[in-house]
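*Asks:* I'll drop the sequence and a predicted model, then ask my questions.
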Amino acid sequence: SDDDDISCWNTAGITNMDRAFWSYSYGGLKLFNDPLECWNVGQVTSMNLMFFNKKKFNQPIGSWDVSQVKDMEDMFSDSESFNQPLDSWDVSQVENMRLMFYYADVFNQSIGSWNVSQVTDMYNMFKSAYVFNQSIGSWNVSQVTDMRQMIYNALSFNQPLDTWDVSKVKTMSRMFRDSPSFNQCLSTWAEKTSDTVNTFGMF
């Protein structure tokens, strides 16, 4: 029920939190905003769709130990209110960040220090993250193969990305489409990318 207090649940043994609040996504329960800071997620390996469609959720979870997580796909997609610091997260094991901040309307926190060196998929990662404009130019994206629509319709984003190693990227289709603020030089990418990389509608 709406009165259930889950803030102090013992979650220490849980390894999968995919769709953890899925039942709250429909039937008028999109207003979920319970504090979860004390949850122990140290054994969790997947957080796919964890906060999907949580229209009101905006609780601090920056202290979470996410060092074992490999999958963060759709984690904050359609989370219209979420804007909490995540800079201290250890995401060094994460391989999948596709759609992670898709339509995260107000998210604009510093995540430039993240170690994303294991990530292979950033498809739609910041698509329609309207206000996001943080430096991510120091990210090690050398394992990423999919950057399709990564910054599509990210209306505010305008950060340098010229130092990125995009040598393994196979598709950049619509990567910066409908992102009117973006005005950065990417000439260095030409010598790093494969001759067969898909750049259809990139801008």
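*Replies:* In hand now; what should we look at?

*Asks:* For the rest of this, base every contact and every neighbour count on C-alpha atoms.
*Replies:* Will do.

*Asks:* What about Ser173, how many residues nearby?
*Replies:* 21 (other CA atoms under 10 Å).

*Asks:* Surely it and Gln149 touch.
*Replies:* Yes - here Ser173 reaches Gln149: they are 6.3 Å apart, a contact under CA atoms under 8 Å.

*Asks:* In the chain, mark out all the helices, start to finish.
*Replies:* Counting by DSSP state H, no segments of the chain form helices.

*Asks:* In contact with the closest residue to Cys185 other than its chain neighbours, which residues?
*Replies:* Of all residues not flanking Cys185 in the chain, Asp162 sits nearest, at 6.6 Å (CA to CA, 6 or more residues apart in numbering). By CA atoms under 8 Å, 6 or more residues apart in numbering, the contact list for Asp162 reads 137, 184-189.

*Asks:* any idea how far Asn183 is from Asp162?
*Replies:* Distance, Asp162 to Asn183, by CA to CA, to the nearest Å: 12 Å.

*Asks:* With Asp90 instead?
*Replies:* From Asp90 to Asn183 the distance is 30 Å (CA to CA).

*Asks:* for comparison:
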Amino acid sequence: MDRMFDGATAFDQDLCHFGDNFNQYKIVYNMFVGSGCANKSDPTSETGPWCAVTNCLYRFTINTELRDAIKEYLGQDCPSDLNCQARSNYGGAIGEWDVSSVDDFSRLFVDDSDDPIDGAATFNEPLNWDTGSATMMLYMFKDAAAFNQPLSTFDTSKVNNMFGMFSGAAAFNRDLTAFDTSEVEDVSVLLC
């Protein structure tokens, strides 16, 4: 399996399920050289040859560090550049990041004049995030004009504020019936 994915620059998939049945004596060095995967050279006990992205996920805990990472990701044009540094830093594409400990998702993809995130207006990638700890989603996609991805996997059961969540998100047209809004106190300007 030496250089198995060499030159497969678009390849950036999770192969962790193969790792459990993997014979550690097989030749896997440089298996992902030239690919889109984060671990391009030698396997280690921490990442293994299969799971560089999944086992090394950066766990975000607060809004500011997640927002800074989003700024970095969009600023490096990571949606179209599979080898950008932010993908390596945080465990792959933005939609796969570990945000399970974050409670405040406010102003993450904002493109307004107060505190814009460059690239937020054109951002349109899937977000398969665990939002089970979320309590705030205030202005989450404010003026993110191109965003139109399904959010049916978002856990909103603890969210109490969705004020302006999609305000100015002109392209957004997705089913939100799976959103649990039983704790929400403020949905003002949710879709305006």
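*Replies:* Perfect, thanks for sending it. These numbers were taken from a predicted model, which means no experiment stands behind them.

*Asks:* follow-up on the earlier one: what's the counterpart of the residue nearest to Cys185 of structure 1 in structure 2?
*Replies:* Asp162 of structure 1 maps onto Ser152 in structure 2 when the alignment is built from TM-score structural alignment.

*Asks:* likewise Ile111 of structure 1?
*Replies:* Residue pairing (TM-score structural alignment): Ile111 of structure 1 is matched to Ile94 of structure 2.

*Asks:* Can you give me the neighbour number for the nearest residue to its match once chain neighbours are set aside?
*Replies:* Leaving aside its chain neighbours, Ile94 of structure 2 sits nearest to Leu127 (7.0 Å; criterion: CA to CA, 6+ apart). Using other CA under 10 Å, Leu127 of structure 2 is surrounded by 17 other residues.

*Asks:* My read is that Leu127 of structure 2 contacts Ala93, right?
*Replies:* No - the criterion here is CA under 8 Å, and Leu127 of structure 2 misses it with Ala93 at 9.2 Å.

*Asks:* picking up where we left off before, identify the farthest-apart pair in the contacts of Asp162 of structure 1.
*Replies:* Gly137 and Ser187 (14.5 Å; CA to CA).

*Asks:* ok, these two, which is more surrounded?
*Replies:* Gly137 (15 against 9).

*Asks:* what residues are up against the spatially closest residue to Asp130 of structure 2 that is not a sequence neighbour?
*Replies:* Spatially, and ignoring its direct neighbours in sequence, Asp130 of structure 2 is nearest to Ser100 (5.0 Å; CA to CA, 6+ apart). By CA under 8 Å, 6+ apart, Ser100 of structure 2 lies in contact with 59-61, 129-133.

*Asks:* go on, Met140 of structure 2?
*Replies:* By CA under 8 Å, 6+ apart, the contact set of Met140 of structure 2 is 105-110, 164-166.

*Asks:* how close does the equivalent of it over in structure 1 sit to Gln68 of structure 1?
*Replies:* Per TM-score structural alignment, the equivalent position to Met140 of structure 2 in structure 1 is Met150. As judged by CA to CA, Met150 of structure 1 and Gln68 of structure 1 stand 24 Å apart.

*Asks:* swap in Ala129 of structure 1?
*Replies:* Remark: distance between Ala129 of structure 1 and Gln68 of structure 1 (CA to CA) = 26 Å.

*Asks:* So for these two, which residue has more residues nearby?
*Replies:* Neighbour count, other CA under 10 Å: between Ala129 of structure 1 and Gln68, Ala129 has more, with 27 against 18.

*Asks:* from memory that one sits against Asp178, does it?
*Replies:* No - Ala129 of structure 1 is not in contact with Asp178 according to CA under 8 Å; the separation is 11.9 Å.

*Asks:* Now do the shared contacts for these two.
*Replies:* 153-155.

*Asks:* buried ones in stretch 164-181 of structure 2?
*Replies:* 164-170, 172, 181 (16 or more other CA atoms under 10 Å).

*Asks:* Let's have those residues in CSV, adding distance to Tyr73 of structure 2.
*Replies:* Formatted as CSV, those follow (distance: CA to CA, whole Å):
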residue, distance to Tyr73 of structure 2
Gly164, 24
Met165, 21
Phe166, 21
Ser167, 22
Gly168, 22
Ala169, 20
Ala170, 22
Phe172, 21
Thr181, 30
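
*Asks:* Looking at the residues you listed, which one is closest to His17 of structure 2?
*Replies:* Phe172 (34.3 Å).

*Asks:* how about the closest one, what's its match in structure 1?
*Replies:* Aligned by TM-score structural alignment, Phe172 of structure 2 pairs with Phe182 of structure 1.

*Asks:* swap in Ser188 of structure 2?
*Replies:* In structure 1, Ser188 of structure 2 lines up with Phe200, judged by TM-score structural alignment.

*Asks:* Just give the nearest non-adjacent residue to its match, would you?
*Replies:* Phe200 of structure 1 sits nearest to Ser173 (CA to CA, 6+ apart), 4.7 Å away.

*Asks:* mind listing what the equivalent of the one you found over in structure 2 touches?
*Replies:* If you follow Ser173 of structure 1 across to structure 2 using TM-score structural alignment, you land on Phe163. When contacts are counted by CA under 8 Å, 6+ apart, Phe163 of structure 2 touches 137-139, 186-190.
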